[in-house]
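In: how would this look folded up:
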Amino acid sequence: MSVAGGKGLSLAARLYKSRALGLTLGFVCVAAGMYPFHPSGWVWALMIANGFIWPHLAYQWSLRSSNSLRAETRNLLFDSFCGGFWVGAMHFNPLPSVTTLSMMTMNNVAIGGPRFMLAGWVAQALGVGVSMLVFTPAFIAVTSEAQLYACLPILMLYPLVLGWICYRQTITLSRHKRELLALSRTDSLSGLLNHGAWKDHLEIEFQRCRRGQQGAAIALIDIDHFKAINDTYGHVTGDIVLRQLSKVLRQNLRATDLAGRYGGDEFCVILPDMPLGRATEVMDALRDRFNCLGYAQDPTLRASLSIGLAPYQASHSDAISWLNDADQALYEAKSSGRNRVSSVLGSWLKSV
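Out: This next block holds a predicted model:
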């Protein structure tokens, strides 16, 4: 199905109930406006068809059309044409006419904005023109009490229903926007923050530490010999190892900690309000848990982690210098034998 077809079906489904309700209430309004002129049977049949049969035909037409969006657009313009036709047929009776045209216009604005509103006005004008040829109406500037009460249901109920539909659509769009934003900031393989999102959080944490003089630590985590794992066991198994690490991170970190995939086989964690000693214990325990994991794909597979830790220090000029300290600690962990946690404090390096 094309994108236009999908949008059309969605639009047709949203409009089906509102069109059925609007035209049913509109029938009451138009019938009250037409009754004093004693219309012939074919006019009554036309009113009934427009009010009670057309909504279902319009919906079926959209469902069966190869371009449902275009079909539903035509349906909406036909609604406007019919509205103009009945305005002329009612001899331009003020309240029923204004009610009919304003409800149609409100619907067109809600669906397609100013441009479609103008198209609807053109369709209404054509409907008025055809009606003048058929009925040769005169302008009757009096609205009876019965006609007034006949207009009240559509004036009260239809805007309420249309407003509710627009509200539901706004809620849906807002949810989709949040979901898209989350997807744009999430690594698809691990489900953790992606590189850019994690760096944004790192900058926020750096500024928070600088303002509040509060402690925090960041960790860079590297899977040892990951290229060899891919070469020996295959990339599918390599992806499983990456997902296992992301699972261990989610299960063993606090809700306030922020884990992300920095790139390739490298992960990163922000540990707010955590001193270096405690951060070292947490990372070492996480390393042990990851080391103990088994893999059903191959019982011989074992993976280990090298982790570099750096606490926030007032001497850091920016978040990048903080991150560079963690990267230096990770380099030390890898160069001193891997499968260990190294931390940096100023110019001092310590391995666990």
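
In: rest of the way, CA atoms for contacts and neighbours
Out: Fine.

In: not counting sequence-adjacent ones, nearest residue to Arg261?
Out: Phe267 (4.4 Å; C-alpha to C-alpha, 6 or more residues apart in numbering).

In: list the contacts of the host helix or strand of that neighbour.
Out: In this assignment (DSSP states H and E), Phe267 forms part of strand 266-272. By C-alpha atoms under 8 Å, 6 or more residues apart in numbering, the residues outside strand 266-272 that reach it are 198, 202, 205, 215-223, 256-262, 279.

In: what's the single longest helix in this protein?
Out: helix 94-135 (DSSP state H).

In: circling back: compute the number of surrounding residues for the residue nearest to Arg261.
Out: Using other C-alpha atoms under 10 Å, Phe267 has 25 other residues around it.

In: rewinding a little: so which elements touch the longest helix of the chain?
Out: Other helices and strands packing on helix 94-135, by 3 or more C-alpha pairs under 8 Å, 6 or more residues apart in numbering; DSSP states H and E, are helix 3-34, helix 68-89, helix 145-184.

In: run the chain-centre distance for the shortest one.
Out: Yep, that's helix 68-89 we're talking about. 31 Å (C-alpha atoms, centre = their mean, to the nearest Å).

In: here is a second sequence; please produce its structure as well for comparison:
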Amino acid sequence: MMEKVQKMFVFLMIFVFLFTSTVATTVMAKDSKKDSKVEEVVESQDSQDVGNEDEDENEGEDENEDEDENEDEDENEDELWEEAKNKLEAEKDAIEEKKDELEAQKDIIEKQYEEAEENGNLELAEQLLQQIQQIKTEINSLKQQMKQTKEQMKEVIKNKYTSEELKQLELTAEELQTSGQDIRVIPVENIITKGVNIKFDTPPVIKAGRTLVPVRAISEAFGADVKWNAEEQKVTITKEGKEIVLQIGSKLAYVNKVEIEIDVPSETLNNRTVVPLRFIVESLGLKINWDEETGTIEIEEEQTVDAENVIEDIPELNVEKNQ
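Out: All right, here's what the predicted structure looks like:
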């Protein structure tokens, strides 16, 4: 009896062992499948993340490439603009030089003509008169070339502004001219600066018979530093050891602390400080030329400038001269 019980116990233990092994194997198989699925999901997610990162990098690279291309285009446009402006300036200088030579030659021949007439040498006088007429014809031709060149320069200067900037300048001009003040706007392209580039966000004007220009635009274009004191309503301009101080509404200015009275007080137009052009010419040592026929004001830097002569070179730049 005891022997039968022992055998049954052994069979029972073997059965339990086999059953447990089978269950364990099944569970391990299921866990293995789950782990495999999890790995597949993880690998799929990793692959998707890598793809997204690649897309983000590509998008970033595309944006950087677009920005670089835009910068390169802007630089190329600036270079082409600069080249066109410099070429026209060189043409204008060559025409001016030739015209000056002919006028000097004409002066000499006119004196010879007067002497020939006084001496009764009518044949020589006639020859000299013909030379004078020929030179005058050449001078007039050069003047026409100069006029065409300046018109081209005005177009080039205008092309420096965007359509939005030109539109804003037009709106500002309309506001200034309809403000009830005695103001006439000067087109920005009529200000020609040699050797430097200048852009206005407020146009120069003629007010009460005087030409007023935005002081910051002119000063900074020619290398000066401009600072604005809002509390005191003062503008301080410094360049090469020279200090110029202007106060809004005052006809007094200070150049290296020396008091100077200007034609009309500096004032604010369209939130920009404007001052008489003459004052800027005298203070910054600029050479200026007014061409009544083309309506252009040419400004350039000159090492030595006689202020009195410069003023004579500007025919008042007032309303009467511009009419």
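
In: any idea what the TM-score comes out to?
Out: Put the two chains on top of each other and the TM-score (TM-score structural alignment, normalised by the length of the second structure) is 0.30; 142 aligned residues with a C-alpha RMSD of 5.6 Å.

In: returning to what we had before: any idea how far Gly84 of the first structure is from the residue nearest to Arg261 of the first structure?
Out: 65 Å (C-alpha to C-alpha, to the nearest Å).

In: rewinding a little: just how off-centre is the helix or strand that comes right after the strand holding Phe267 of the first structure within its chain?
Out: As assigned by DSSP H and E, the chain's next helix or strand after strand 266-272 of the first structure is helix 276-291. Averaging C-alpha positions (C-alpha atoms, centre = their mean) puts helix 276-291 of the first structure 38 Å from its chain's average.

In: what's the first helix or strand after helix 276-291 of the first structure?
Out: With DSSP H and E, the next secondary element past helix 276-291 of the first structure is strand 305-311.

In: just the buried positions in the helix or strand just after that next one, please.
Out: Going down the chain from strand 305-311 of the first structure, the next helix or strand is helix 319-335, by DSSP H and E. For helix 319-335 of the first structure, the neighbour count (16 or more other C-alpha atoms under 10 Å) marks 319, 322-323, 325-334 as buried.

In: what's the biggest helix by length in the second structure packed up against?
Out: What stands out as the longest helix in the second structure, according to DSSP H, is helix 2-118. In terms of contacts (3+ C-alpha pairs under 8 Å, 6+ apart), helix 2-118 of the second structure is packed against helix 122-159.

In: relative to helix 2-118, how tilted is the helix it packs on?
Out: Interaxial angle of helix 122-159 of the second structure relative to helix 2-118 (axes from the mean of the first three to the mean of the last three C-alpha atoms, to 10 degrees): 160 degrees.

In: if I look at Glu282 of the second structure, how far off is Asp78 of the second structure?
Out: Counting by C-alpha to C-alpha, the gap from Glu282 of the second structure to Asp78 of the second structure is 31 Å.

In: neighbour count: these two, which is higher?
Out: Glu282 (16 against 13).

In: can you tell me the helix or strand for that one?
Out: Going by DSSP H and E, Glu282 of the second structure is part of helix 277-284.

In: count the residues that sit near the nearest residue to Tyr158 of the first structure once chain neighbours are set aside.
Out: Distance criterion C-alpha to C-alpha, 6+ apart; nearest residue to Tyr158 of the first structure, sequence neighbours excluded, is Gly22 at 6.1 Å. For Gly22 of the first structure, the neighbour count with other C-alpha under 10 Å is 25.

In: could you do Ala45 of the first structure as well?
Out: So Ala45 of the first structure, with other C-alpha under 10 Å, has 11 neighbours.

In: equivalent analysis for Met106 of the first structure, please.
Out: 15.

In: again with Val269 of the first structure
Out: With other C-alpha under 10 Å as criterion, Val269 of the first structure counts 23.

In: swap in Ala90 of the second structure?
Out: 12.

In: for it, give me its contacts.
Out: So Ala90 of the second structure contacts nothing (C-alpha under 8 Å, 6+ apart).

In: how much space separates it from Glu118 of the second structure?
Out: In terms of C-alpha to C-alpha, Ala90 of the second structure sits 42 Å off from Glu118 of the second structure.

In: could you do Leu166 of the second structure as well?
Out: For Leu166 of the second structure relative to Glu118 of the second structure (C-alpha to C-alpha), the value is 60 Å.

In: who's more crowded, those two?
Out: Per other C-alpha under 10 Å, whichever of Leu166 of the second structure and Glu118 has more neighbours is Leu166, with 17 against 11.

In: sec struct for that one, please.
Out: Secondary structure for Leu166 of the second structure, judged by DSSP: H, G, I helix; E, B strand; the rest coil, is helix.

In: returning to what we had before: next one: the helix holding Glu282 of the second structure to chain centre, how far?
Out: Worked out by C-alpha atoms, centre = their mean, helix 277-284 of the second structure lies 22 Å from the chain centre.
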